[in-house]
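>>> Provided below are the primary sequence and the corresponding predicted coordinates.
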Amino acid sequence: MATITQTGPTPAQAGPKPVHGEVRDAGRQSLVYLFLLVPMAALAAAVPFAWTTGLLSWTDIALSVGFYLLTLHGITVGFHRLFTHGSFKPNRPVKIALAILGSMSVQGPLITWVADHRRHHAFSDKEGDPHSPWIYGTSALALSKGFWHAHMGWMFQPRNTTNEERFAPDLRRDPDLVMVDKLFWVWTVATFFLPAVLGGLITMSWTGALTAFFWASLVRVSALHHATWSTNSICHMIGERPFKSRDKAANFWPLALLSGGESWHNSHHADQTWARHGVKRGQIDTSARIIWLLERAGWAKDVKWPTPERVAKLTAD
């Protein structure tokens, strides 16, 4: 069974100042621009492309939805609830599969992602948080700048890096996860070209391969990026706060389905270890359902489900 350590340093342990790692080298920073901006350009062109060419088939839709769901839950179930917060303990094949699927979302190598997210929780909406929307203040202009920073701007700052040895030492000691992390380039190539290969084989045409690459690779990756980034930006600015937390994290129901349940963000910040973020009746949380299925299959154990007593204790007055 895999052993995942709890969420890293607490605010008291971490101290009042952010702990940064090395400045990103120019090559790595160039890749950030490439893998964020190229898919985004495709997303911006998606509607006019479909309108003017009519090149959007049911095969493209099926591949886009399929790869979206796989890579979305690689991030939410794997990178976030498992590797960052230790919400459950999987067997080794599940651990590796989730690490690979999360990497295929093209949001950065596993250990880097986890270290950044643990630092976010250690300093949430305070100095040292890598992507708080409140960094510039509370005026309209400040919040506009803060939204951009929290949503994606922080990734373009070469000095906004996290000390992985301090915030993710447990992952650096796991040889399986270190290998997945080092092969991030392989998973990136796979996430862009597998849909094209499948689209070509299903339709037996180069056109099918090209349209699948556009829709199920480029557009899908960018759509997933924005769904994920919205928890950093929108869910720290807008929504309901029914639970006690030490920051401005909020529940924003319109994003629940697209984010796999991550937009129940106030619930998550109230207790980071919960395997289910949508703790109230009717709150959609597909990531929690997948963890439940893994537990029922015997592939996950020690799942940290919210209890009525803990929910009542954290409910805001």
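Right, received. Where do you want to start?
>>> Every contact and neighbour count from this point should use C-alpha atoms.
Noted.
>>> Helices of the stretch 1-150 of the chain, start to end?
Under the criterion DSSP state H, counting those that start in this stretch, the stretch 1-150 of the chain contains helices at 11-14, 26-53, 58-73, 92-103, 110-122, 140-151.
>>> Comparison target, given below:
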Amino acid sequence: MVSALGKSAPSAEQPQHRALLAGTRPLTAHIAVYLFVTVPLLALIVAVPLTWGHSLTWLDVILAVAWYTVTCLGVTVGFHRYFTHRSFKATRPLRVALAVAGSMAVQGPILHWVADHRRHHAFSDRDGDPHSPWAYGTSPAALARGFWHAHLGWILDRNVTNQHRFAPDLLADRDLRRVDRLFWLWTVITLAGPALIGGLVTWSWWGALTAFVWAGLLRVVLLHHIAWSVNSVCHLIGDRPFASRDKSGNVWPLAILSMGESWHNLHHADPTCARHGVRPGQIDISARLIWIFERLGWATDVRWPTPDRLDRLSAAAGPES
């Protein structure tokens, strides 16, 4: 492997990287990862042509949007801004609800997700980052390979991030350990739930099937690729108005579907900040939900950006990229 600096990048097996890992996934778990990446996509390739044009209903659309919004915000507000970066404090019911909602995005169990993401920030776009698109160099061929690695390839890596190093606080939380162990249940619910609602509302097996396709499979596939695009696209291109140690950029076309996560430059410049989109016109739905939680008294000590902090980060960046 060749790093962006043109040097040979150490493999995960070398001594300086062993402390970052906790061995490899059991074979059954690794097969499950391949299945959750490929089966929804393959099912869609078969099912969408059969259902398109004569079976997509407003109920399917409403269910898809609702389940997408809840599960996406479970990741962005819960897994990311709260559990990984502690951008605010949450009541116990909110903490558990965010953990469950994030788990239903089917991006992996919460302990695994948080450990991976904290490791990403510790080594962002450097050796040790689990999903940098710059891992293989800067030539067009190397960046194409790096894009694949950052977008999807890293998920298929059997190595597991060391949770005792990167997520000891979550490991010490009994509620979160239980949510983590029940990941299989949240996966069943997130796929079967839309089908159950669609079947009950239409009182038909066909209504259940189309809801499963559009609000179950399609929603999960779309959510996966939007999240993976923040790893890949937002570390390759985008404007960089704030000083950070890596190549994180803002990619506005992804802002709505990512719930504000694609305002990625400020996030890497100031990771614990609860708002990522801080400039006029930068819609950040996740930050607005945190604001609502704060008004309800469910979230406290929210780390909102301050003008002085933003000015310092902007001045340190120099002319915008």
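Perfect, thanks for sending it. This is a predicted model, so every value here is computed, not measured.
>>> returning to what we had before: the helices of the stretch 1-150 of the first structure: which one's closest to Pro130 of the first structure?
Nearest to Pro130 of the first structure among the helices of the stretch 1-150 of the first structure is helix 110-122 (6.0 Å), distances taken as CA to CA.
>>> what do we get in the first structure for Lys247 of the second structure?
Structural alignment (TM-score structural alignment) places Lys247 of the second structure against Lys248 in the first structure.
>>> Tell me how many other residues surround its match.
Residues near Lys248 of the first structure, counting by other CA atoms under 10 Å, number 21.
>>> Check the one 4 residues further on too.
When counting by other CA under 10 Å, one arrives at 23 neighbours for Phe252 of the first structure.
>>> Then Val179 of the second structure?
If we define neighbours as other CA under 10 Å, then Val179 of the second structure has 20 of them.
>>> And the helices in the stretch 201-321 of the second structure?
Assigned by DSSP H, counting those that start in this stretch, the helices in the stretch 201-321 of the second structure fall at 205-211, 219-232, 264-269, 285-296, 307-317.
>>> about what we covered before: and the residue nearest to the match of Lys247 of the second structure when sequence neighbours are not counted, what does it touch?
Of all residues not flanking Lys248 of the first structure in the chain, His236 sits nearest, at 5.3 Å (CA to CA, 6 or more residues apart in numbering). Counting by CA atoms under 8 Å, 6 or more residues apart in numbering, His236 of the first structure touches Ser132, Pro133, Lys248, Ala249, Ala250.
>>> Point out the most buried one among the helices of the stretch 1-150 of the first structure.
For these, the largest average neighbour count (mean count of other CA atoms under 10 Å) is found in helix 110-122, namely a mean of 24.
>>> With the second structure overlaid, how far apart is that one on average?
The superposed helix 110-122 of the first structure is, by mean CA distance after the TM-score superposition for the first structure, a mean 0.2 Å from where its aligned residues fall in the second structure.
>>> Quick one: distance of that helix to the chain centre.
Helix 110-122 of the first structure sits 11 Å away from the centroid of its parent chain (CA atoms, centre = their mean, to the nearest Å).
>>> got the angle between that helix and helix 220-232?
Note on geometry: by axes from the mean of the first three to the mean of the last three CA atoms, to 10 degrees, helix 110-122 of the first structure and helix 220-232 are set 20 degrees apart in direction.
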